[in-house]
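S.K.: sequence first, then the predicted structure, then my questions.
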Amino acid sequence: MKKIGFLVNPIAGMGGAVGLKGTDGDAFVKAVNLGARPIASERAKRALQDLHLRLRDDDLLMLTCSDRMGEDVLKETGLLYNIVYDIHGKTSAADTREACKRFLASDVDLVLFCGGDGTARDVYSVIRTDIPMLGIPAGVKMYSGVFAIDPVAVCDLLEDLFSHQKDSDLERPRIKIRDAEVIDIDENAYRDGTLKMEVFGYAKTPYKPTLVQGRKFVFYGEDEEVSKKAIGRFASEFMRDGSLYILGAGTTTKVVADALNLKKTLLGVDVIKDGRLIKSDTNENDLLNILKDEKSKKIIVSPIGAQGFIFGRGNQQISSKVIRKVGIENVIVIATPYKLEQTPHLFVDTGDADLDRLFSGCMSVVCGYRMAQRKEVLGARKVRSLK
């Protein structure tokens, strides 16, 4: 019988839509006060909802935590499970670590967790390289290489990893186990606009191209800066068309603001119109309110280096509701030629599968002054058909 240790960080990702860039420390209380809603459980359910059908010819036992750290999700999936760790009251990183100790003692084949980089770090601190780990993406920032592209990909990965290969599956590439970086950042510095990344170690994780994300890369160099400035100069020209622009996070979008002589929230989302800063470091509600009275509106974002995400990682303020109000035809993606070269595909993971699917196909990416490249976008995939 295959055994999976499964846990959910119930507060993961709550800081995203409200613009807090994480839920570590006191940020969780602030997020709740700003109206943040839990998202981790729903993403975990989406990942596991068909797994009992996918592995119907195999025995699988989920070992988990009580209540909202795992049990509540598994109750709705049809999967067989046992509770090996009981939570009491407010949960913390200590609960994650203790649960992982129980998983190790129970000799699980894989630890599946739902959260972000902080949760990945806590899991890795216990299991190290003894067993593989896989993340259901639910955090605000996910720079580590141990996360699936989206919740649906988790089910596909687990099916390929644990199912017996049938004659009809002989052409399907088998899952590899690779070493992947576990990365976390200083959230306080992140909120102040400084990105401080630290590699905590290299975990074992299942890997299949287009199903598991890579780690984030930051690109440097003289050519890179020249390309960014060319993009910024071009954007500063077309942004004076009277439209309202939502400017996403990152160093590439910062150069756009620099070209307009505006101060950019480096790791936040700002709003610009007619060369003026309308509002800085916005959250989802700010954006929805601002958009109400605007006829012409656009979004400018840049993919996370090497990972390729344009929505759903570090910019959850630009939610599916915001994108629908703007229209996907009014989304402008910018990236330097080298970043595009090092980023095989673009991805979208807003939590709204129908919207994500609309992005599927090729889109033009502004990569210089009046220059663009076509790049494939892999939106949400349909759930793999059951056999």
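M.R.: Great, that's in hand.
S.K.: please count neighbours and contacts with C-alpha atoms only from this point.
M.R.: Noted.
S.K.: tell me where this protein has helices.
M.R.: 27-33, 40-48, 51-54, 71-74, 93-105, 117-127, 151-162, 187-191, 222-238, 251-259, 284-291, 320-326, 337-341, 353-358 (DSSP state H).
S.K.: are there helices or strands packed against the last one, and which ones?
M.R.: Helices and strands in packing contact with helix 353-358 are not found; criterion 3 or more CA pairs under 8 Å, 6 or more residues apart in numbering; DSSP states H and E.
S.K.: I'd say residue 131 and residue 111 touch.
M.R.: Yes: Residue 131 is within contact range of residue 111, at 7.4 Å (criterion: CA atoms under 8 Å).
S.K.: look at these two and report which has more neighbours.
M.R.: The residue with more neighbours, out of residue 131 and residue 111, is residue 111; 25 against 16, by other CA atoms under 10 Å.
S.K.: so that one touches residue 130, yeah?
M.R.: No: shown here, residue 111 and residue 130 do not form a contact pair, counting by CA under 8 Å, at 10.5 Å.
S.K.: distance check, residue 3 against residue 62.
M.R.: 6 Å (CA to CA, to the nearest Å).
S.K.: give me the more crowded residue out of those two.
M.R.: Comparing residue 3 with residue 62 by other CA under 10 Å, the one with more neighbours is residue 62, at 24 against 19.
S.K.: if you drop the residues flanking it in sequence, what lies closest to that one?
M.R.: Using CA to CA, 6 or more residues apart in numbering and skipping residues adjacent in sequence, the residue nearest residue 62 is residue 81, 4.4 Å away.
S.K.: tell me the contacts of the one you found?
M.R.: Contact partners of residue 81, counting by CA atoms under 8 Å, 6 or more residues apart in numbering, are 61, 62, 63, 64, 74.
S.K.: in contact with the residue nearest the centre of the chain, which residues?
M.R.: Centroid check for the chain by CA atoms, centre = their mean gives residue 313 as the closest residue, at 3.9 Å. Contact analysis of residue 313 by CA under 8 Å, 6+ apart lists 140, 141, 142, 304, 349.
S.K.: in TSV: those, plus neighbour count and distance to residue 99.
M.R.: Shown next, in TSV, are the contacts of residue 313 (neighbours: other CA atoms under 10 Å; distance: CA to CA, whole Å):
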residue	neighbour count	distance to residue 99
140	27	22
141	24	23
142	28	21
304	25	32
349	24	28
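S.K.: A further structure is provided below for comparison with the first:
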Amino acid sequence: MMRSIGFLVNPVAGMGGAVGLAGTDGKADEAIRRGAVPRAADRALQALSPLRGEEIRWYTSAAPMGRDVLASAGIERCTVLHHPATPTTAADTRAACRAFLEAGVDLILFCGGDGTARDVLDAVGREVPILGIPAGVKMYSAVFAVNPAAAADLIRRAGEIPCRESEVMDVDEEAYRSGRLTTHLYGYARVPFIPERIQGGKQVFEQQDEERAKDDIAAFISEVMLPEMLYIIGAGSTTARIMERLGLVPTLLGVDVVRNGEILVRNADERTLLALLDKHPRAKVILSPIGAQGFVLGRGNQQISPAVLRKTGLRNLIVVATPGKLAATPLLYVDSGDPDLDREVGDSLQVISGYRIAQRKRVIHPD
């Protein structure tokens, strides 16, 4: 039996990440002013291209919310049910989803971030399964495939695999931009589920033992830091503790750059990082995976782009996490936006989890 899928793209999703805006909701114009380029269409194209020739009846919104991406993927036979405004808005996402629902689709496939997921849920609730192609900045909701290749695999097998009740999270972006992570459960959606193909929701770890572990990690990292070396330090409370150990004030949810014990740049964007690496080519990147989700790259740290990582070299990637976080995070993922770079990471990463203590964690590449 031929499946039917409603497909839409939020064309501005994720634009704020590389330019240090920590999100794009209400900030698309500012992201463009800072030099951001659209990335959602490219992410959607990675998911759709392997589906060319599949027995799927496609419904979509007109360009730039879907029809153009289907055409680029070589999928010409589709029905346009919605024509968005210029510029597109959240109302267009909801209207397109309602049109898909009326057409009786088996699945709604969307490309965006947490804000797009909330708009889709508002329109369809639990009446039809949904699946997200990750293209936002943070993506704490558990309705996204771990990367575009995983989305393609899930679509091929939709109807044959079970659906899971998965969390859609509401993230306060204004609070996030000011360094406070404020989330709450927005609702539940039905999502086709295969382990290692769908990301989990973020968990936050604040137990007393975790705080001691952060201190131990910070003590070790501060001892092994080299003079004249550039340190690009990503978001999170564990990496923030390293900054505090150095006597520096961190940008909790941004990327800071440190050299010789001093901050060179706070809340750096991709362009700034690339310029600094031209001047200081000896550099290391310190990151912590998102708790329970396991993403080291591609969630909340798009400033540390494939171009940045190729300049630093993957051998200079340092991953840190507390034992509690690692116990709840059985697998690690990388979704930098460059599948070749992701594969170069290899099948495992060493994670520093205490003072001179490390664990090796498996890295999954669902492509």
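M.R.: Arrived safely. What you see is a predicted model; the values in this text were computed from it and never measured.
S.K.: TM-score of the superposed pair?
M.R.: TM-score for the superposed chains, counting by TM-score structural alignment, normalised by the length of the second structure: 0.97, backed by 365 aligned residues with a CA RMSD of 1.1 Å.
S.K.: rewinding a little: looking at the helices of the first structure, which is closest to residue 197 of the first structure?
M.R.: helix 187-191 (9.6 Å; CA to CA).
S.K.: list of residues touching the closest one?
M.R.: Contacts to helix 187-191 of the first structure, defined as CA under 8 Å, 6+ apart, come from residues 20, 21, 22, 24, 195, 196, 267.
S.K.: out of the residues you listed, who's nearest residue 155 of the first structure?
M.R.: For the contacts of helix 187-191 of the first structure, the nearest to residue 155 of the first structure is residue 22 (25.9 Å; CA to CA).
S.K.: tell me the spacing between the residue nearest to that closest one when sequence neighbours are not counted and residue 193 of the first structure.
M.R.: Once flanking residues are discounted, residue 22 of the first structure sits nearest to residue 15: 4.8 Å by CA to CA, 6+ apart. From residue 15 of the first structure over to residue 193 of the first structure the distance is 16 Å, taken as CA to CA.
S.K.: between these two, which one's more packed in?
M.R.: Between residue 15 of the first structure and residue 193, counted using other CA under 10 Å, the more crowded position is residue 15 (29 against 16).
S.K.: residues contacting that one?
M.R.: 21, 22, 23, 27, 28, 31, 36, 140.
S.K.: which one in the first structure is aligned with residue 212 of the second structure?
M.R.: In the first structure, the residue paired with residue 212 of the second structure according to TM-score structural alignment is residue 226.
S.K.: what lines up with residue 195 of the first structure in the second structure?
M.R.: Per TM-score structural alignment, the equivalent position to residue 195 of the first structure in the second structure is residue 181.
S.K.: residues near that match, how many?
M.R.: 16.
S.K.: pretty sure it is touching residue 202, no?
M.R.: No: assessed by CA under 8 Å, residue 181 of the second structure is found out of contact with residue 202, at 11.1 Å.
S.K.: quick one: which of the contacts of residue 81 of the first structure is nearest residue 323 of the first structure?
M.R.: If you rank the contacts of residue 81 of the first structure by distance to residue 323 of the first structure using CA to CA, residue 74 comes first, at 31.4 Å.
S.K.: aligned to the closest one, what sits in the second structure?
M.R.: Match for residue 74 of the first structure (TM-score structural alignment): residue 70.
S.K.: how many neighbours does that match have?
M.R.: Residue 70 of the second structure, neighbours per other CA under 10 Å, totals 25.
S.K.: likewise for residue 96 of the first structure?
M.R.: 23.
S.K.: tell me the residue in the second structure aligned with it.
M.R.: Superposed on the second structure with TM-score structural alignment, residue 96 of the first structure falls opposite residue 93.
S.K.: show me the contacts for that match.
M.R.: Counting by CA under 8 Å, 6+ apart, the residues that residue 93 of the second structure touches are 8, 10, 116, 119, 120.
S.K.: isn't the second one right up against residue 39?
M.R.: No: with contacts counted by CA under 8 Å, residue 10 of the second structure stays clear of residue 39, the gap being 9.9 Å.
S.K.: between these two, which one's more packed in?
M.R.: Neighbour count, other CA under 10 Å: between residue 10 of the second structure and residue 39, residue 10 has more, with 27 against 18.
S.K.: what is the burial count for the residue lying closest to that one once chain neighbours are set aside?
M.R.: Among residues not flanking residue 10 of the second structure along the chain, residue 112 sits closest, at 5.3 Å (CA to CA, 6+ apart). Close neighbours of residue 112 of the second structure, defined as other CA under 10 Å, add up to 27.
S.K.: same deal with residue 117 of the first structure?
M.R.: So residue 117 of the first structure, with other CA under 10 Å, has 26 neighbours.
S.K.: looking at the alignment, what does it pair up with in the second structure?
M.R.: Under TM-score structural alignment, residue 117 of the first structure pairs with residue 114 in the second structure.
S.K.: how near is that match to residue 173 of the second structure?
M.R.: Applying CA to CA, the value for residue 114 of the second structure to residue 173 of the second structure is 10 Å.
S.K.: now swap in residue 235 of the second structure and tell me
M.R.: 15 Å.
S.K.: what of residue 251 of the second structure?
M.R.: The value you get for residue 251 of the second structure to residue 173 of the second structure, if CA to CA is used, is 15 Å.
S.K.: state the distance from whatever residue of the first structure lines up with residue 252 of the second structure to residue 218 of the first structure.
M.R.: Under the alignment (TM-score structural alignment), residue 252 of the second structure pairs with residue 266 in the first structure. Applying CA to CA, the value for residue 266 of the first structure to residue 218 of the first structure is 14 Å.
S.K.: more neighbours: which of the two?
M.R.: Set residue 266 of the first structure next to residue 218 and count neighbours by other CA under 10 Å: residue 266 wins out with 23 against 9.
S.K.: show me the contacts for the more buried one.
M.R.: Neighbour list for residue 266 of the first structure: 193, 194, 249, 250, 251, 254 [criterion: CA under 8 Å, 6+ apart].
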